[in-house]
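In: sequence first, predicted model second:
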Amino acid sequence: MSLAFHINGVSLGHGDETVVRDLDLDIRPGEVLVVVGASGCGKSTLLRSLAGLLPVRGGALLADGAPITGPSPDRALVFQDDALLPWRSARRNVELPLAIRRVPRGERRRLADHWLAQVGLADHGDRRPGKLSGGMRQRVQLARTLAGEPKAILMDEPFGALDAQTRAAMQRLLVDVLRTTPATVVFITHDVDEALYLGDRVAVLGPEGVRTLIDVPEPRDPATRGTPVVRAAREEILRSLT
C-alpha cells in the first residue's frame, strides 16, 4: 500500500517565519519524489508537515484525500540522525514499531531478523548502536522503518552525514530495498546527483513554491548517469537552484 499526497496553496513555516508560500504539488502513490533546494528554503519543514509534526499555515495538505492533522504510523520519518535507542540491540530497535502494534514477541523477532537481513545486517542483531558504524546505524534505522510497514517513507537527508563511500553504498541499498516495498517515498537532499539517481521525479523548492519539477529518465539505473538526457536534467535543476 502507498499514499498519495495533495498539496494545494500551502504555506509553511516555523516560529514567526513563513518559509514557503502558495506551494502546489501532487505526490503520486508509490513514487520516489526527491526534493532539492537551497538551505532554509523549507525542505525539512515540508517533510515535517507531511509527517503531521508541523501544521500548515494555509491551504490544503492531504494524504489520500484526508487532511493531515497529526502523526500516523502510515507515514514514517527518517532523519539524518539515526535516532536509535542506545540501550537496545539492533534487533530490539527494529522490533520497536512492532511492539507498539502489540505484535507477539516471537513474530517480532522473526520480522526484525528478516529486515536486518534485507539491509545486510543479519549477523549484527545483538549489537547495540554504539558498537555499529554510522552506515550500519542508518541500515538499522531503515530496517526499523520498513518493519513498521508504512505507506509513505519521509527521508530527511538520511545519508548527509556519511562519508562518500558509505553514502554510495546506502544509495544502492535503498534502491534494492525500494524494490520490496510499495511505499511512497519523499526524499530530501542537497546532492543533485543523488536526486537524479534515486528519484522518479525531482522537485526544486524555493520560497515561492516548486520552481521546477522534472521527470527523471531511467531512475535508479547507474548506467544512465552520464547520458545526454540525464546531463540535461542535471543542468536544468542546477539552473533552478541559482
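Out: On my side now, so go ahead. Numbering: from 1, shown residues only.

In: can we go C-alpha only for contacts and neighbour counts from here?
Out: OK.

In: surely Ala60 touches Val10?
Out: Yes - judged on C-alpha atoms under 8 Å, Ala60 makes contact with Val10 at a distance of 6.0 Å.

In: and the gap between Leu154 and Leu77?
Out: Shown here: Leu154 relative to Leu77, a distance of 5 Å by C-alpha to C-alpha, to the nearest Å.

In: who has more neighbours out of these two?
Out: Shown here are Leu154 and Leu77; by other C-alpha atoms under 10 Å, Leu154 has more neighbours (25 against 20).

In: please tell me how far the more buried one sits from Val36.
Out: Computed as C-alpha to C-alpha, the Leu154 to Val36 distance reads 14 Å.

In: list the buried residues in the helix or strand encompassing Arg234.
Out: Under the criterion of DSSP states H and E, Arg234 resides in helix 228-241. Of the residues in helix 228-241, those buried by neighbour count under the rule 16 or more other C-alpha atoms under 10 Å are Val230, Ala233, Arg234, Ile237, Ser240, Leu241.

In: what helices and strands are in contact with it?
Out: Here helix 228-241 is seen to pack against helix 192-198, strand 201-206, strand 209-215 when contacts are counted using 3 or more C-alpha pairs under 8 Å, 6 or more residues apart in numbering; DSSP states H and E.

In: another structure for you, compare them:
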Amino acid sequence: MKIVCKACGKTHKSTPKLEASLQTLQPGSHLRMKCGQCGEPILLGRDMLHQSVELKDQAAPFIGKQVKPPEPPDTSWLEDGAFEEDEIVSDIPQAMVLMPEGPGRDQVIKALTGLGYRAETALDIDHALERMQFFNYSSIVMHADFGGGSLDDNPFHRYMATMNMARRRYIFYVLVGPAFSTFYNLQALATSANLVVKDKDTPYFGVILRKSIPDYEELFGPYMEELKVQRK
C-alpha cells in the first residue's frame, strides 16, 4: 500500500504495523499521519486497504506456475504491543549528488550522510532527470561541469530553474564549481540555487551545510508555514 501526500506529492511506504491498525478502524474513522517532507497531515482510512486487496485480486489470474509468490508478512512486531494511532511513518531524507568521481564528490557524500541524508549519485543528466520523476529529494548537489557544457545549457539545471514552486521550495539545491564564491547569496539567487560552493571548499561541506540550512529555514520557514496555512 502506497501513501501519497496530496500537498507535496511525497510517497510514503506503508508498514505491517500501520496496515494492522487500519484493519481495526471503524467505518468512517481515520488515522492521521504527518508527511515527512512538508508536514501536512495525511488522513488514512480502512478503504485504502480494500483498494490494495482489489488490485491484488485483479492481478491473481496472471499468476502462473513460473511466478513465485511473496513471502508471508513479518508479524514479529505483534509482541511489541498495539500500534499507536499518532505514530508517524517517516522516511530518511534523500539527496542526489551530481558530480564527477573524485575526492570532491566523496567529501560531499560523506557530509550529507553525516547529516542524516541517504545520498545517491546519477550516471548522467538523463539518469538524473529520470530519477526526479520517481523520487522526492530533499537536497540536490550538482557540479557546474556535470554533463559537460555550460551551466546555462545544462538540461538538469534548466529543469530545476523552471520547476513548479509547489515542489521546488522543498528541495535544497546546491551548485558547486570553481567560479562560485561559497555563501555568496547573490550568485545563488542569480543561478536559481539555494547555495553555491567553491570547489576548494568541498572538504568543509559538512560545516557549510550546517551553517546554510538553518539560515535558509530561518529566512523561508515562516513563509512556507504560511503557505501551508493557506493550502497553497
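Out: Okay, I see it. As the structure is a prediction and not an experimental result, all values here were calculated from the model.

In: quick TM-score on the pair, please.
Out: Both chains were compared after superposition, and using TM-score structural alignment, normalised by the length of the second structure their TM-score is 0.32; 107 aligned residues with a C-alpha RMSD of 4.6 Å.

In: just give me the longest helix of the second structure.
Out: Assignment by DSSP state H gives helix 205-230 as the longest helix of the second structure.

In: tell me what that one is packed against?
Out: Secondary-structure packing of helix 205-230 of the second structure (3+ C-alpha pairs under 8 Å, 6+ apart): helix 103-114.

In: for the helix it packs on, packing partners?
Out: Under the contact criterion of 3+ C-alpha pairs under 8 Å, 6+ apart, helix 103-114 of the second structure touches strand 94-98, strand 118-121, helix 205-230.

In: and it with helix 205-230, angle?
Out: Inter-element angle recorded for helix 103-114 of the second structure and helix 205-230: 50 degrees (by axes from the mean of the first three to the mean of the last three C-alpha atoms, to 10 degrees).

In: just the helices in the first structure please.
Out: Under the criterion DSSP H, helices of the first structure are mapped to 43-50, 90-100, 105-118, 134-147, 164-178, 192-198, 228-241.

In: out of these, the one nearest Val204 of the first structure is which?
Out: Closest to Val204 of the first structure of the helices of the first structure, according to C-alpha to C-alpha: helix 228-241, at 6.8 Å.

In: and the angle from the closest one to strand 209-215?
Out: Going by the same axes, to 10 degrees, helix 228-241 of the first structure makes 180 degrees with strand 209-215.

In: circling back: of all the helices of the first structure, which lies closest to Val185 of the first structure?
Out: With C-alpha to C-alpha as the measure, helix 164-178 is the member of the helices of the first structure nearest Val185 of the first structure (8.9 Å).

In: what's the end-to-end length of stretch 159-176 of the second structure?
Out: Where stretch 159-176 of the second structure begins and where it ends lie 17 Å apart, using C-alpha to C-alpha.

In: do stretch 211-231 of the first structure as well
Out: End-to-end distance of stretch 211-231 of the first structure (C-alpha to C-alpha): 19 Å.

In: deepest-packed of the helices and strands packed on helix 103-114 of the second structure, please.
Out: Comparing those by mean neighbour count (mean count of other C-alpha atoms under 10 Å), strand 94-98 ranks first with a mean of 23.

In: report the angle between the helix holding Arg234 of the first structure and strand 201-206.
Out: Using the same axes, to 10 degrees, helix 228-241 of the first structure lies at 20 degrees relative to strand 201-206.

In: how close does the residue lying closest to Ser11 of the first structure once chain neighbours are set aside sit to Ile7 of the first structure?
Out: Excluding its sequence neighbours, the residue lying closest to Ser11 of the first structure (C-alpha to C-alpha, 6 or more residues apart in numbering) is Arg21, at 4.2 Å. Between Arg21 of the first structure and Ile7 of the first structure the computed distance is 12 Å (C-alpha to C-alpha).

In: likewise Ile27 of the first structure?
Out: 8 Å.

In: one more: Ser240 of the first structure?
Out: Using C-alpha to C-alpha, one obtains 21 Å as the distance from Ser240 of the first structure to Ile7 of the first structure.

In: what's the burial count for the residue nearest to Val4 of the second structure when sequence neighbours are not counted?
Out: Beyond its immediate neighbours in the sequence, the residue positioned closest to Val4 of the second structure (C-alpha to C-alpha, 6+ apart) is Thr11, lying 4.4 Å away. A total of 18 residues lie near Thr11 of the second structure under the criterion other C-alpha under 10 Å.
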